[in-house]
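[1] Whatever this is, show me its structure:
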Amino acid sequence: MTDLIQTTVADGVMIIRLNRAEKKNALNREMYHGMNKALEKASIDEVIRAVVFAGVPGTFSAGNDIKDFMTIAEGGALPSETRDFLHQLAAAPKPTIAAVDGLAIGIGTTLLMHCDLAYASPRSLFRTPFLDLGLTPEAASSLIAPRLMGDQRAFALLVLGDAFDAQAAREAGLVYQITDHPEAEAQAAAARLAQKPPEALRIARDLLKGTREDIRGRLGQELEIFAERLRSSEARAAFAAFLHR
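    Sure thing, here's the model as predicted:
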């Protein structure tokens, strides 16, 4: 596993840690690949009963690496690593929990919409500045967010680009609990889940989540639109401004 994505397994819980602190955990192709492989392992390893996503102190993720976006804008294809991870995340057969401390931008926020639980520190900040970059929502967030938080809050987050502090995120249903120790709380919840009868856990979770066919369909639709938008003149201008600020 890449050093940018670190995994550990203990007591039935896999921790997937985003570990690119010098870039505020901006996700690149290598990191998407690492997370995808980790989720693949978790899905088939009977020892692993739950998964925790964590970052580094002060940062969960600053979103996608803009340099990777620029590569696509200049004629490259949308990386298969990104597509594979998002579909793997949406279909994850075991509980996924997020521990957020600090920045959760773009995919750092939309990833949480697929998690069964999310814990956040009081200093956490959630924002999806897609339109500011000439882009559109991703990770099936255009479908999940209105269901989760209602149309107006979803619009404020995904389109207006408003930042949600930890309290606003909790009120919107994006976060389950605000705590000074989000990773410890997330690991404790995962450990509790790991002790439950696995078949009953799977059935209960599937009942809550449903078939997820609509989510997979929206994922594909959004990815096509997102790839087109990455090559738009609006996006290229926004990326150039970001890199030269």
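[2] okay, CA-based contacts and neighbour counts for the rest of this
    OK.
[3] Could you pull out the helices in the protein for me?
    Along the chain, the segments classed as helices by DSSP state H run 29-44, 66-73, 80-90, 107-110, 141-149, 151-155, 166-171, 182-194, 198-209, 213-230, 233-243.
[4] gap between the third one and the chain center?
    Yep, that's helix 80-90 we're talking about. 11 Å (C-alpha atoms, centre = their mean, to the nearest Å).
[5] Another for comparison:
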Amino acid sequence: MTDHILIETPEDAPGVQIIRFNRPDKKNAITRAMYARMTEALQAANETASIRVNVFLGTEGCFSAGNDLADFLAFAMGGSMGNEVFDFLGALASSQKPVVSGVDGLAIGIGTTMHLHCDLTIASDRSVFRTPFVDLGLVPEAGSSLLAPRLMGNQRAFALLAAGETFTAAEAKDCGLIWKMTAPEAVEKETLALAAKLAAKPPEALKITRDLIRGPVEEILARIDEEARLFAARLKSAEARAAFEAFLSRSK
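    The predicted structure follows:
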């Protein structure tokens, strides 16, 4: 459903495109159609001069619970994986415009790892970040196995990606996963104000500076591809299938 991702260009924040998760009844779990919609929005921003900054937002109390596990289970049982997830990751990693995110509450799986690609993230003080990849019989994605150790150091990256430890907003700020903490009711306002401030800067100078900071994207895209190959293989594993079935059984 395309209305599970809302694309907005607010009049009071010129130059800003909001990509908003809008599936609160499922904790903003991301389906293949939602990934495709987000990819389209990022690609459109690259080609639209009037869009200068992309902003990712969730709903009150939840950024995203990660990938919809029903999609993963369908693939594990012989269905098609599709390219939507990996197309989105490639579009996010190679975005030509700055990416800002605002997090309130749950940020699980890709709801955590996508912030590794964001230039600035504001999170509420009640936000929590967790990647239960190994618990689901899977491996990290989104280039996180490359980016997280660079950002956090090996031990905290291992705690996040392998041990599946939950990071509070304060811990996420301390290790550089987010830039700033604020109150839940201020997340969206402060995130959009920050994005509007970036959008008002000279765009060419901002792009060159951003490119220098981020460095070549080819290594990140190569790691995303490597992780994707291993991730797809793990989805077919007995470990993953058992973990998905147990999770869905508990959910019911």
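[6] coming back round to it: nearest to L135 of structure 1, of the helices of structure 1?
    For the helices of structure 1, proximity to L135 of structure 1 was assessed by C-alpha to C-alpha; helix 213-230 is nearest, at 5.5 Å.
[7] With structure 2 overlaid, how far apart is the closest one on average?
    For helix 213-230 of structure 1, the mean deviation from structure 2 after alignment is 0.3 Å (mean C-alpha distance after the TM-score superposition for structure 1).
[8] buried stuff in that helix?
    In terms of neighbour count (16 or more other C-alpha atoms under 10 Å), helix 213-230 of structure 1 has its buried residues at I215, R216, R218, L219, G220, E222, L223, F226, A227, E228, R229, L230.
[9] Where in structure 2 does that helix fall?
    Alignment of helix 213-230 of structure 1 against structure 2: residues 218-235, by TM-score structural alignment.
[10] thinking again about what came up before, please identify the deepest-packed of the helices of structure 1.
    helix 107-110 (a mean of 24; mean count of other C-alpha atoms under 10 Å).
[11] Could you verify my assumption that L116 of structure 2 touches L146?
    No: L116 of structure 2 lies out of contact with L146 (C-alpha atoms under 8 Å); the separation is 10.1 Å.
[12] What separation do you get for the spatially most central residue of structure 2 and S144 of structure 2?
    The centroid of structure 2 falls nearest to M114 when counting by C-alpha atoms, centre = their mean (2.5 Å). In this view, M114 of structure 2 and S144 of structure 2 are 8 Å apart by C-alpha to C-alpha, to the nearest Å.
[13] And for A123 of structure 2?
    Using C-alpha to C-alpha, one gets 19 Å for the distance from A123 of structure 2 to S144 of structure 2.
[14] now do T39 of structure 2
    To S144 of structure 2, T39 of structure 2 is 19 Å away according to C-alpha to C-alpha.
[15] Run through the residues that contact the nearest residue to T82 of structure 1 once chain neighbours are set aside.
    Nearest residue to T82 of structure 1, sequence neighbours excluded (C-alpha to C-alpha, 6 or more residues apart in numbering): Y32, at 5.6 Å. Contact partners of Y32 of structure 1, counting by C-alpha atoms under 8 Å, 6 or more residues apart in numbering, are E81, T82, F85.
[16] Closest one of those to R205 of structure 1?
    Once C-alpha to C-alpha is applied, the member of those that ends up nearest R205 of structure 1 is F85, at 20.3 Å.
[17] any chance of the buried residues of helix 213-230 of structure 1 in TSV, with distance to A186 of structure 1 too?
    Below are these laid out as TSV (distance: C-alpha to C-alpha, whole Å):
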residue	distance to A186 of structure 1
I215	25
R216	26
R218	28
L219	26
G220	30
E222	29
L223	30
F226	31
A227	33
E228	37
R229	35
L230	34
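[18] Sounds good, over and out.
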